[in-house]
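Chemist: The sequence isn't on hand, but the structure is:
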């Protein structure tokens, strides 16, 4: 790229994640952070790249830094931090972040899917069912939930991450 901006590297980060090139994603996000260490979106990109690479503990620091740098809560940052907590089995922290992210943006269905799985892992089946009802209200033809069980739904280097999500959704009663 000629004269790339942090945004260009943030977009490249997402492309590398979609291509399952997690090292490339981390490298691009690192360039974004280096170009503008005060850009919350660059820190979000790094957190997302690290989490997708299975490096959740490191991701938490970048998501938290992104939250500190942005005076307004961004639902994507809260969702990313919730995902990192979820994959580290810090489920109460995950619920708090997912609930906050959903409250900030009730149209973000991915957050609701994670809430369903997290509630189910915590044994809070009633809340999982309520969240699932909201998904079905938004997505009326979502009785066939195969999308959730595929790697296209979420990218992760560690298959255990996808299994944890799928197990939570199964516990909530979502058919494959």
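Modeler: Yep, that arrived. From a predicted model like this one, the values you see are computed outputs, not experimental measurements. Numbering: from 1, shown residues only.
Chemist: contacts and neighbour counts: CA atoms only from here.
Modeler: Will do.
Chemist: What's the separation between the spatially most central residue of the chain and residue 150?
Modeler: Geometric centre of the chain, nearest residue: residue 80, 3.9 Å, by CA atoms, centre = their mean. Separation of residue 80 from residue 150 (CA to CA, to the nearest Å): 19 Å.
Chemist: which stretches of this protein form helices?
Modeler: 6-18, 22-35, 40-52, 56-69, 75-87, 91-104, 109-121, 125-138, 159-171 (DSSP state H).
Chemist: so what does the fourth one touch, helix or strand wise?
Modeler: For helix 56-69, the elements it packs on are helix 40-52, helix 75-87, judged by 3 or more CA pairs under 8 Å, 6 or more residues apart in numbering; DSSP states H and E.
Chemist: Take this one as well and set it beside the first:
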């Protein structure tokens, strides 16, 4: 059922028809959960996940994925981590759970555990290869365009999980003040992967808004930091009518202001 449904504009309708045809089909319930999660209604998705779990007490691991990601989308990271942990113990071969599990753990500040989850996903991987795998990782479900920030946050957490543990928000903030523009660009982008946890980098990022060579990455990271980046508002307002960067500045202002 999951593979037959298109997630996006018509997803809810298709899932509703599947449930109407067979209310006791747990796959139809999971399809509706995904449809709701990917269209900005993850709290509603949890009811359908719970029904699927009741209908199939021996549920497969993709039910765990739907459950954990719905919780992630509601920002209930503690419960999401518990769901992924129990799912992984129930089915140790379900390594596809490890990247989103790692992303949740990064959000909780548990980067050492997050890294271990990625290495369970790809055992024996070198540092460089792990970063490449995380960078190229694609979550199998897509969100409706207006809600794609949740998917972006999930992927960013996977990328942060792959970074060396000694690469922290503090060390990346220091890199913003050193080195060539390419190094500063990389540091700015990586800070965005940490989301709100990178709040201490905001003053340094604001200074870099004056450098057109790194400005795009800086604006994107300020957007991901969100309300904690309020100090950047005056500089972003001054940029919002500029060509190219202006649209990014407007998106960042929307996230930072919360409306």
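Modeler: Now that the structure is in, tell me what you want to look at. In this text, all values refer to a predicted model and were calculated from it rather than measured experimentally.
Chemist: Superposing both, give me the TM-score.
Modeler: Superposed pair, TM-score by TM-score structural alignment, normalised by the length of structure 1: 0.79. Supporting alignment: 160 aligned residues with a CA RMSD of 2.4 Å.
Chemist: Report the contact partners of residue 60 of structure 1.
Modeler: Applying CA atoms under 8 Å, 6 or more residues apart in numbering to residue 60 of structure 1 gives the contacts 47, 81, 84, 85.
Chemist: Kindly recompute the last result at 7 Å.
Modeler: 47, 81, 84 (CA atoms under 7 Å, 6 or more residues apart in numbering).
Chemist: That one pairs with which position in structure 2?
Modeler: Aligned against structure 2 by TM-score structural alignment, residue 60 of structure 1 finds its counterpart in residue 46.
Chemist: ok, back up a step: what's the residue nearest to the centre of structure 1 aligned with over in structure 2?
Modeler: Match for residue 80 of structure 1 (TM-score structural alignment): residue 66.
Chemist: and its match, how far is that from residue 246 of structure 2?
Modeler: When distance is defined by CA to CA, residue 66 of structure 2 is 36 Å away from residue 246 of structure 2.
Chemist: got the contact list for residue 134 of structure 2?
Modeler: Taking CA under 7 Å, 6+ apart, one finds 158, 159, 162 in contact with residue 134 of structure 2.
Chemist: ok, these vs residue 234 of structure 2, which is closest?
Modeler: residue 159 (29.9 Å; CA to CA).
Chemist: ok, that closest one touching residue 136?
Modeler: No. The pair residue 159 of structure 2 / residue 136 is not scored as a contact, 9.0 Å apart, by CA atoms under 7 Å.
Chemist: Nearest residue to residue 87 of structure 2 in space, please, no chain neighbours.
Modeler: Excluding the flanking residues, the one nearest residue 87 of structure 2 by CA to CA, 6 or more residues apart in numbering is residue 64, at 5.9 Å.
Chemist: burial count for that neighbour?
Modeler: 23 (other CA atoms under 10 Å).
Chemist: Which residue of structure 1 sits opposite residue 151 of structure 2 in the alignment?
Modeler: Here residue 151 of structure 2 is matched to residue 162 in structure 1, going by TM-score structural alignment.
Chemist: Kindly report the same for residue 15 of structure 2.
Modeler: By TM-score structural alignment, residue 15 of structure 2 lines up with residue 29.
Chemist: Can you give me the distance of that match to residue 49 of structure 1?
Modeler: 7 Å.
Chemist: for the counterpart of residue 135 of structure 1 in structure 2, what are its contacts?
Modeler: Residue correspondence to structure 2 (TM-score structural alignment): residue 135 of structure 1 is matched to residue 121. Neighbouring residues of residue 121 of structure 2 by CA under 7 Å, 6+ apart: 95, 96, 98.
Chemist: for the residues you listed, which one is nearest residue 24 of structure 2?
Modeler: residue 96 (26.4 Å).
Chemist: Tell me how many other residues crowd the closest residue to residue 122 of structure 2 other than its chain neighbours.
Modeler: Excluding its sequence neighbours, the residue lying closest to residue 122 of structure 2 (CA to CA, 6+ apart) is residue 130, at 7.9 Å. With neighbours defined by other CA under 10 Å, the count for residue 130 of structure 2 comes to 22.
Chemist: Can you report how many residues neighbour residue 69 of structure 2?
Modeler: By other CA under 10 Å, 30 other residues sit near residue 69 of structure 2.
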